[in-house]
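*Asks:* What shape does this take:
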Amino acid sequence: MPVDHFINEKISQLMYYLNALLKKEVHPTELNLFIWDCFEEWNILKVTDDTPNNARERVFWHLLHELKLGSGSLNDLDNDWNLKFEIETCMDFLEGQGRYPIHCVGWRPV
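*Replies:* Below is the predicted model of the structure:
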């Protein structure tokens, strides 16, 4: 599977999970499983270049890392305004409705 196809497919899926999470329609564990699946599937692709192809891909990786390794807890998203704002800012950009997130550092996993 080409990298661009993988990223576009995973962005669509991530947006679905995040919208459902923000509406409390899915439990955060569902999102965590999706994130680990993304990392596992990425590893299967055996991509050696760690430089993302474009801004959407950088925001995608940034968002995955923030969700998995960020300072906040997805279980307490209502009280973690910083993480919630970061999620919404990245989502807006990925949906073509917002600006590139200021503190975005999105690198492909190696």
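
*Asks:* from here on, contacts and neighbour counts on C-alpha atoms
*Replies:* Will do.

*Asks:* Please enumerate the helices of the chain.
*Replies:* 3-22, 28-45, 55-69, 81-94 (DSSP state H).

*Asks:* can you state the direction angle for the second one and helix 3-22?
*Replies:* Spelled out, it's helix 28-45. Interaxial angle of helix 28-45 relative to helix 3-22 (axes from the mean of the first three to the mean of the last three Cα atoms, to 10 degrees): 170 degrees.

*Asks:* Helix 28-45 - contacts with which helices or strands?
*Replies:* helix 3-22, helix 55-69 (3 or more Cα pairs under 8 Å, 6 or more residues apart in numbering; DSSP states H and E).

*Asks:* Let's see this one next, to set against the first:
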Amino acid sequence: MSIYILTPELFIKQKAQQLVYVVNQLMKQAIPFSEVHIILWDILEEWNRLDKEDSDGLSDFERVFWHLFYTIQFETECDLANNKHLRLAIDKCCKYLQQPDLPTPAGCVGVRP
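*Replies:* A predicted model of the protein is given here:
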């Protein structure tokens, strides 16, 4: 019998795909803004149940993940729909999380909650 331990790194890799999907749907206005906040809170609750060391360093991938997470959570629905610069930055984060071999998007300063 093997024990599966979900590390912060594995958690982020798994949740990144979910986050990208939700963000892309939001950008297409295919899901309501309020629904996205519920999904983000679910991710945060799961993160809080995770056994993790705060001293662990963050990879570029995790920094981009948390940057995108906070951006979606704290920007207004109007800005997410209409701010072209913001939409471009979000798109770059999503593409990077889907293809981590791409250059890390500039200005992503995500930190763990």
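
*Asks:* Could I get the TM-score for this pair?
*Replies:* Put the two chains on top of each other and the TM-score (TM-score structural alignment, normalised by the length of the first structure) is 0.82; 107 aligned residues with a Cα RMSD of 1.9 Å.

*Asks:* Could you export the helices of the first structure as JSON lines, including mean neighbour count?
*Replies:* Shown next, in JSON lines, are these (neighbours: other Cα atoms under 10 Å):
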{"stretch": "helix 3-22", "mean neighbour count": "16"}
{"stretch": "helix 28-45", "mean neighbour count": "14"}
{"stretch": "helix 55-69", "mean neighbour count": "20"}
{"stretch": "helix 81-94", "mean neighbour count": "18"}
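
*Asks:* could I get those helices as JSON lines with distance to N75 of the first structure?
*Replies:* Shown next, in JSON lines, are the helices of the first structure (distance: least, Cα to Cα, whole Å):
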{"stretch": "helix 3-22", "distance to N75 of the first structure": "10"}
{"stretch": "helix 28-45", "distance to N75 of the first structure": "6"}
{"stretch": "helix 55-69", "distance to N75 of the first structure": "11"}
{"stretch": "helix 81-94", "distance to N75 of the first structure": "11"}
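
*Asks:* So what does Q73 of the second structure match up with in the first structure?
*Replies:* In the first structure, Q73 of the second structure lines up with K68, judged by TM-score structural alignment.
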